[in-house]
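Chemist: A structural model of the following input is requested.
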Amino acid sequence: MNINQGLRLVAGIMILVSLALTYFVHVNWVYFTVFIAANLIQSAFTNWCPMMTIMKKMGMQQ
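Modeler: Okay, the predicted model is just below:
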């Protein structure tokens, strides 16, 4: 698995977790989903994502 595939996997899992927390725990967890979306939009314009930096440090191949 390369960094792009890992990033998509992590983003998808985080969105599903945040939506489950919104539904089962409290409605304010929707702001976590908003944060994830804002980070994805930001990374599309700047070509930098904090999760990609973490994955590179973990030794994931590009």
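Chemist: contacts and neighbour counts: CA atoms only from here.
Modeler: Noted.
Chemist: Secondary structure element for the residue most central in space within the chain, which one?
Modeler: Central residue of the chain (Cα atoms, centre = their mean): Ala11, 3.2 Å from the mean position. Assessed by DSSP states H and E, Ala11 sits inside helix 3-24.
Chemist: which of the residues in that helix are buried?
Modeler: Buried residues in helix 3-24, defined by neighbour count with 16 or more other Cα atoms under 10 Å: Ile3, Gly6, Leu7, Ala11, Ile15, Ser18, Leu19, Leu21, Thr22.
Chemist: and that helix, how far out from the chain's middle?
Modeler: Distance of helix 3-24 from the chain centroid (Cα atoms, centre = their mean, to the nearest Å) equals 6 Å.
Chemist: Next, the second sequence, to be compared with the first:
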Amino acid sequence: MNLDRAVLALAGTITLLSALLATLVSPWWLLLTAFVGINLLQSSITGFCPAAIIFKALGLRSGCAFR
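Modeler: Down below sits the predicted model:
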């Protein structure tokens, strides 16, 4: 798995978990989904992604999006 796939897998997992928690616990969990979406949009514009930095420090090899 490369860095790009790990970031997308993390974002997708958190989004699905947030939607599940919003259904079962409280609609306020949708704020987490919004945060993930805003972070993805921000990282597509600026190229800065905290998750990519963490995954890179853990030793994942770079992909095309995050270097």
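Chemist: returning to what we had before: excluding its backbone neighbours, what's nearest the residue nearest to the centre of the first structure?
Modeler: Nearest residue to Ala11 of the first structure, sequence neighbours excluded (Cα to Cα, 6 or more residues apart in numbering): Ile36, at 7.4 Å.
Chemist: Verify the stated contact: the one you found with Val17.
Modeler: No - the pair Ile36 of the first structure / Val17 is not scored as a contact, 11.2 Å apart, by Cα atoms under 8 Å.
Chemist: returning to what we had before: after superposition, how close is the helix holding Ala11 of the first structure to the second structure?
Modeler: With mean Cα distance after the TM-score superposition for the first structure, helix 3-24 of the first structure departs from the second structure by a mean of 0.5 Å once superposed.
Chemist: who does that helix touch, helix- and strand-wise?
Modeler: In this structure, helix 3-24 of the first structure makes packing contacts with helix 30-46, helix 50-57, judged by 3 or more Cα pairs under 8 Å, 6 or more residues apart in numbering; DSSP states H and E.
Chemist: Mind putting the ones you listed into TSV with mean neighbour count?
Modeler: TSV is the format used below for these (neighbours: other Cα atoms under 10 Å):
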stretch	mean neighbour count
helix 30-46	14
helix 50-57	13
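Chemist: Quick one: residues contacting Leu21 of the first structure.
Modeler: The contact partners of Leu21 of the first structure, taken as Cα atoms under 8 Å, 6 or more residues apart in numbering, are Val27, Trp29.
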